[in-house]
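Asker: got a predicted structure plus its sequence, pasted below:
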Amino acid sequence: MAVDYGIQGHVAVITGSTSGIGQALAGALAEQGVNVILNGFGDPAQIEHDRRKLQERTNASILYHGADMTKPEEITDLIDYAVREFGRLDILVNNAGIQHVAPVDEFPPEKWDALIAVILSSTFHASRAAIPIMKAQGRGRIVNIASAHGLVASAFKAPYVAAKFGVVGFTKGLGVELARTGITANAICPGYVKTPLIEKQIGDQAIARGIPEDRVMEDVILAAQPNKQFVEYGHLAGMLLYLVSDMGASATGAALSIDGGWTAT
């Protein structure tokens, strides 16, 4: 039976939503009648194709803004674009992410800068721009897609872990700061989801560790998750819909694990 989350007509901005987790979350919100602004890199023709198909399938208004998550002024314009087009902003999902796997002593400094910019700093810049809009409305939902790596560490991913820990800490600070404004801020911390990013990591980890890819899958990737299964997009979408609805009004400043038991061990 379909669930009505009471968010039809709301407006959402989702960073990094032209593929993977972000694209799946955009679809889940659009199916509830939420108007969505997509963001991310990729082939322009494919992005337009996906945007049009999602709009046709859901009958929500789906727009695209190509803000670069390393450029604060473009991030601010992405948030302002929601107000220019729809007159409001109800939901911000900070999802954009990149990855590079290497030992710290071999980690290129420019990769560190890029990881921090895309994962952590963009979350700050987008939230900073969105909060005044949400305060004026008396309601808003900020959902940051962190990671199990925002709670525990793995080898060869220290910069990614640092960025995701930062996202979790920033979320907690926001939750406390905004507790009486009608705005909630929460972090979803997934385990491994078989996204294009994770598929690339399998190859990178194989090189970094000097082992075959099938052993990376068994001994490295899913070794962390007691249930030995990838997290599905629908599991993340269910948590998102709860958090952005009125049912999630008392959840704020939380880091919510969806990781097959990984961080329980």
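Answerer: That came in fine, so what should we check first? Numbering: from 1, shown residues only.

Asker: when you work out contacts or count neighbours from here on, use the C-alpha atoms and nothing else.
Answerer: Will do.

Asker: so which elements touch the strand ranked longest in the chain?
Answerer: Of all the elements of type strand in the chain, the one with the most residues (DSSP state E) is strand 183-190. Other helices and strands packing on strand 183-190, by 3 or more C-alpha pairs under 8 Å, 6 or more residues apart in numbering; DSSP states H and E, are strand 140-145, helix 158-177, helix 233-244, strand 255-258.

Asker: run through who's touching that strand.
Answerer: 134-135, 138-150, 167-168, 171-172, 174-175, 178, 231, 236, 239-240, 243, 249-259 (C-alpha atoms under 8 Å, 6 or more residues apart in numbering).

Asker: next: stretch 147-167.
Answerer: 99-104, 112, 115-116, 119-120, 123, 144, 146, 168, 187-191, 208, 257, 259, 262-263.

Asker: could you check the angle the longest strand of the chain makes with helix 233-244?
Answerer: Here strand 183-190 runs at an angle of 160 degrees relative to helix 233-244 (axes from the mean of the first three to the mean of the last three C-alpha atoms, to 10 degrees).

Asker: and the next helix or strand past whatever helix or strand residue 29 lives in?
Answerer: Secondary structure assignment for residue 29, by DSSP states H and E: helix 20-31. Next in sequence after helix 20-31, counting helices and strands by DSSP H and E, comes strand 35-39.

Asker: and the next helix or strand past that following strand?
Answerer: helix 44-58.

Asker: in that next one, what's buried?
Answerer: By neighbour count on 16 or more other C-alpha atoms under 10 Å, the buried set for helix 44-58 is 47, 50-51, 54-55, 58.

Asker: try stretch 37-45
Answerer: 37-40.

Asker: again with stretch 222-240
Answerer: Applying a neighbour-count criterion of 16+ other C-alpha under 10 Å, one finds 222, 224-225, 228-233, 236-237, 240 buried in stretch 222-240.

Asker: okay if I get those residues as a markdown table plus distance to residue 83?
Answerer: A markdown table is the format used below for these (distance: C-alpha to C-alpha, whole Å):
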| residue | distance to residue 83 |
| --- | --- |
| 222 | 41 |
| 224 | 42 |
| 225 | 41 |
| 228 | 43 |
| 229 | 40 |
| 230 | 36 |
| 231 | 33 |
| 232 | 32 |
| 233 | 28 |
| 236 | 27 |
| 237 | 24 |
| 240 | 22 |
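
Asker: here comes the other one, which I'd like you to weigh against the first:
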Amino acid sequence: MLKGKVALITGSTSGIGLAAAHVLAEQGINLILHGLMSDQEGQALAQEFAQQYNIKTVFDNADLRDPESISSFMDAAMQEIGTIDILINNAGIQHTENAVNFPLNKWNDIIAINLSAAFHTIQKSLPGMQKNNWGRIINIASVHGLVGSVNKSAYCAAKHGIVGLTKVIALESAEQGITANAICPGWVDTPLINDQIKAIAEKENVDFNTAKYNLVTAKQPLPEMMDPRQIGEFILFLCSDSARSITGSALPMDGAWTAQ
């Protein structure tokens, strides 16, 4: 069912996005890769995927803060590889600081990349999905799309926004064979949180692994970070026919964080 379909994954050169790319490629899904790499590095990565999985791949490092860059990137990718069937909005950045001192440029960048870019990619992808009467939109939100945490005003605002956007798209697309869902992970073992762990290690005068454990268990009863591939496998399930009635949902994968 999924072999030969086209998936666009933003932020797919590391972490959750890269893991999801491997999971989908294993099913013969063609990939539009995107991330913070040079063109040369990105093309090499795309070629690796193409050779390893015998699929079509393209890469772009478009600036997700710029709607025109997003539009140009998606136009070029679709012309080369085909209409987008599966859209995974995964790209994200983080900055922690209290609201009083939060830098304006960091606020603007986080909202642009973590929230507004998802709207632009969805708007660009929907016509093709509607024409084909099939589509899967999966937005990687966060447990912070469901709860708040100190020093994360921009991140929480963006991720709460992603959850709301997902619900609206699901409602508007419910009769068109298109589902839209938000995955809300807790702690995931990705480079995005390494700076937070290092800061805790320095503050508490402990080693990196102890700081990591302390960070996780301060919020999440399950005392371990999730492997990014687990999210990739959940994405694959949401793309399957078995999940065709799951839409408009904010789905926690949070080690019982929000069960408290």
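Answerer: All right, it came through fine. This one's a predicted model, so the numbers in the text were calculated from it and none came from an experiment.

Asker: about what we covered before: quick one: buried ones out of the contacts of strand 183-190 of structure 1?
Answerer: 134, 139-150, 167-168, 171-172, 174-175, 178, 231, 236, 240, 243, 249, 251-259.

Asker: closest to residue 28 of structure 1 out of the buried residues of stretch 222-240 of structure 1?
Answerer: Distance ranking of these against residue 28 of structure 1, using C-alpha to C-alpha, places residue 237 first at 6.1 Å.

Asker: roughly how far apart are the closest one and residue 143 of structure 1?
Answerer: Using C-alpha to C-alpha, to the nearest Å, residue 237 of structure 1 is found at 11 Å from residue 143 of structure 1.

Asker: try residue 106 of structure 1
Answerer: Separation of residue 106 of structure 1 from residue 143 of structure 1 (C-alpha to C-alpha): 33 Å.

Asker: next: residue 82 of structure 1.
Answerer: 17 Å.

Asker: for the residue positioned nearest the centre of structure 2, what are its contacts?
Answerer: Centrality entry for structure 2: nearest residue to the mean C-alpha point is residue 90, 1.5 Å, by C-alpha atoms, centre = their mean. By C-alpha under 8 Å, 6+ apart, the contact set of residue 90 of structure 2 is 9-12, 16-17, 139-141.

Asker: mind telling me what residue 84 of structure 1 corresponds to in structure 2?
Answerer: In structure 2, the residue paired with residue 84 of structure 1 is residue 79, using TM-score structural alignment.

Asker: what about its match, neighbour count?
Answerer: 9 (other C-alpha atoms under 10 Å).

Asker: name the element it belongs to?
Answerer: Using DSSP H and E, residue 79 of structure 2 sits within helix 67-81.

Asker: and that helix, what other elements does it pack with?
Answerer: strand 30-34, strand 57-60, helix 117-132.

Asker: so which bit of structure 1 is the longest one matched to?
Answerer: Think helix 117-132 of structure 2. By TM-score structural alignment, helix 117-132 of structure 2 lines up with residues 122-137 in structure 1.

Asker: okay, buried residues for that stretch please.
Answerer: 122-127, 129-131, 133-134.

Asker: could you do stretch 92-105 of structure 2 as well?
Answerer: Neighbour count says stretch 92-105 of structure 2 has 92, 94-96, 102 buried, by 16+ other C-alpha under 10 Å.

Asker: relative to residue 197 of structure 2, which of these is nearest.
Answerer: Checking those against residue 197 of structure 2 with C-alpha to C-alpha, the nearest one is residue 96 at 12.2 Å.

Asker: aligned to the closest one, what sits in structure 1?
Answerer: By TM-score structural alignment, residue 96 of structure 2 lines up with residue 101.

Asker: which ones are touching that match?
Answerer: Counting by C-alpha under 8 Å, 6+ apart, residue 101 of structure 1 touches 107, 156-157, 201, 204-205, 208.

Asker: quick one: the match of helix 117-132 of structure 2 to structure 2 mean distance?
Answerer: Compared with structure 2 after fitting, stretch 122-137 of structure 1 deviates on average by 0.7 Å (mean C-alpha distance after the TM-score superposition for structure 1).

Asker: how far does that stretch sit from its chain's centre?
Answerer: 16 Å (C-alpha atoms, centre = their mean, to the nearest Å).

Asker: what sits up against that stretch?
Answerer: Stretch 122-137 of structure 1 has contacts (C-alpha under 8 Å, 6+ apart) with 69-70, 72, 75-76, 79-80, 88-90, 92, 94, 140, 142, 144, 167, 170, 181-183.

Asker: I'd like to know which of the residues you listed are buried.
Answerer: Using 16+ other C-alpha under 10 Å as the burial test, the contacts of stretch 122-137 of structure 1 include 69-70, 72, 75-76, 79-80, 88-90, 92, 94, 140, 142, 144, 167, 170, 183 as buried.

Asker: residues near the equivalent of residue 199 of structure 1 over in structure 2, how many?
Answerer: In structure 2, the residue matched to residue 199 of structure 1 (TM-score structural alignment) is residue 194. Residues near residue 194 of structure 2, counting by other C-alpha under 10 Å, number 13.

Asker: next one: the one 5 residues further on
Answerer: Residue 199 of structure 2 has 13 neighbouring residues, counting by other C-alpha under 10 Å.

Asker: hmm, back to that, against structure 2, where does the helix holding residue 29 of structure 1 fall?
Answerer: Going by TM-score structural alignment: helix 20-31 of structure 1 matches residues 15-26.

Asker: how about residues contacting the matching stretch?
Answerer: So stretch 15-26 of structure 2 is in contact with 9-12, 31, 33, 49, 53, 55, 90-91, 189-191, 228-229, 231-233, 235-236, going by C-alpha under 8 Å, 6+ apart.

Asker: stretch 192-201 of structure 1 too?
Answerer: With contact meaning C-alpha under 8 Å, 6+ apart, stretch 192-201 of structure 1 is reached by 19-21, 98-101, 221-222, 230-233, 259.

Asker: how about 7 Å then?
Answerer: For stretch 192-201 of structure 1, contacts defined as C-alpha atoms under 7 Å, 6 or more residues apart in numbering pick out 20, 230-232.

Asker: quick check, distance from the helix holding residue 79 of structure 2 to the centre of its chain.
Answerer: Distance of helix 67-81 of structure 2 from the chain centroid (C-alpha atoms, centre = their mean) equals 18 Å.

Asker: how far apart are it and its match in structure 1?
Answerer: Compared with structure 1 after fitting, helix 67-81 of structure 2 deviates on average by 1.8 Å (mean C-alpha distance after the TM-score superposition for structure 1).

Asker: what's the next secondary structure element after that helix?
Answerer: strand 86-89.
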